[in-house]
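Participant: Here is the input, now give the coordinates:
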Amino acid sequence: MLVLRKSLGLSLDDLLAVVREFTHPTISRAALHRMLKRHGVSAREALSVDRPRTKPLKAYEPGFVHIDVKYLPQMADETTRRYLPVCGH
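Facilitator: Now for the predicted structure:
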């Protein structure tokens, strides 16, 4: 549990779902929080998890639309990749 918290920086609720699924199905959220607090990893801000920084969108003149294409994961039963256009103004 501590390794997941330190290496991935999972939130309390995400960590609780993983712990309940794979190691301890009856653990309570409060018990998990107490354990994280006892080991000094209850605050995610204190963890040094390297996450890629996102850069702000470029400021375009009025009239332009910024469009990104995000490719979705291909499922086993699909033959082509799907994508999701993301637009900003």
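Participant: can we go C-alpha only for contacts and neighbour counts from here?
Facilitator: Will do.
Participant: Am I right that residue 69 sits in a helix?
Facilitator: No - looking at residue 69 with DSSP: H, G, I helix; E, B strand; the rest coil, it is strand, so not inside a helix.
Participant: Which secondary structure element is home to the nearest residue to it once chain neighbours are set aside?
Facilitator: If the residues on either side of it in the chain are set aside, residue 69 comes closest to residue 85, at 4.6 Å by C-alpha to C-alpha, 6 or more residues apart in numbering. Taking DSSP states H and E as the criterion, residue 85 maps to strand 83-88.
Participant: Here is the second sequence; please produce its structure so I can put it next to the first one:
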Amino acid sequence: MLTETGTLLRSDVEGTMAALALRYGGPFYRSFAELTRVVDLPAARVVVDVAAGNGALLSRVLHDWDDERCHTILTTTTARCRPVRVSS
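Facilitator: Modelled structure (predicted):
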């Protein structure tokens, strides 16, 4: 028996999210796992989570550090953030 949320993973129901779950659970997610191996993040001055702005990239970046280091990174990042004005 599936919960209401679990039912969304079935491919034979209306409003299914099965394909999306496979995409995020497959190569897309693995690409984030490789991020710290292929990018020298400590040397980076700016890291931007452009995609959907949901923090997925940031969560992968912070994943390998302990809470104290993550707090330092987020505090420093927040202090350096400046509002961006988007003109229409």
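Participant: Provide the TM-score value for the superposition.
Facilitator: The pair, once superposed, lands on a TM-score of 0.27 when counted by TM-score structural alignment, normalised by the length of structure 2; 42 aligned residues with a C-alpha RMSD of 4.0 Å.
Participant: about what we covered before: the strand holding residue 85 of structure 1 packs against which elements?
Facilitator: strand 66-71 (3 or more C-alpha pairs under 8 Å, 6 or more residues apart in numbering; DSSP states H and E).
Participant: about what we covered before: list the buried ones in the strand holding residue 85 of structure 1?
Facilitator: For strand 83-88 of structure 1, a neighbour-count test (16 or more other C-alpha atoms under 10 Å) marks nothing as buried.
Participant: Count the neighbours of residue 71 of structure 1 for me.
Facilitator: 11 (other C-alpha atoms under 10 Å).
Participant: Am I right that it is in contact with residue 83?
Facilitator: Yes - between residue 71 of structure 1 and residue 83 there is a contact at 4.3 Å, judged by C-alpha atoms under 8 Å.
Participant: What's the local residue count around the closest residue in space to residue 70 of structure 2 that isn't next to it in sequence?
Facilitator: Spatial nearest neighbour of residue 70 of structure 2, excluding adjacent residues (C-alpha to C-alpha, 6+ apart): residue 62 at 6.1 Å. By the criterion of other C-alpha under 10 Å, residue 62 of structure 2 has 16 neighbours.
Participant: With residue 24 of structure 2 as the reference, measure out to residue 62 of structure 2.
Facilitator: According to C-alpha to C-alpha, to the nearest Å, residue 62 of structure 2 and residue 24 of structure 2 sit 18 Å apart.
Participant: host element of residue 74 of structure 2?
Facilitator: helix 67-80.
Participant: May I see the buried residues of that helix?
Facilitator: residue 70.
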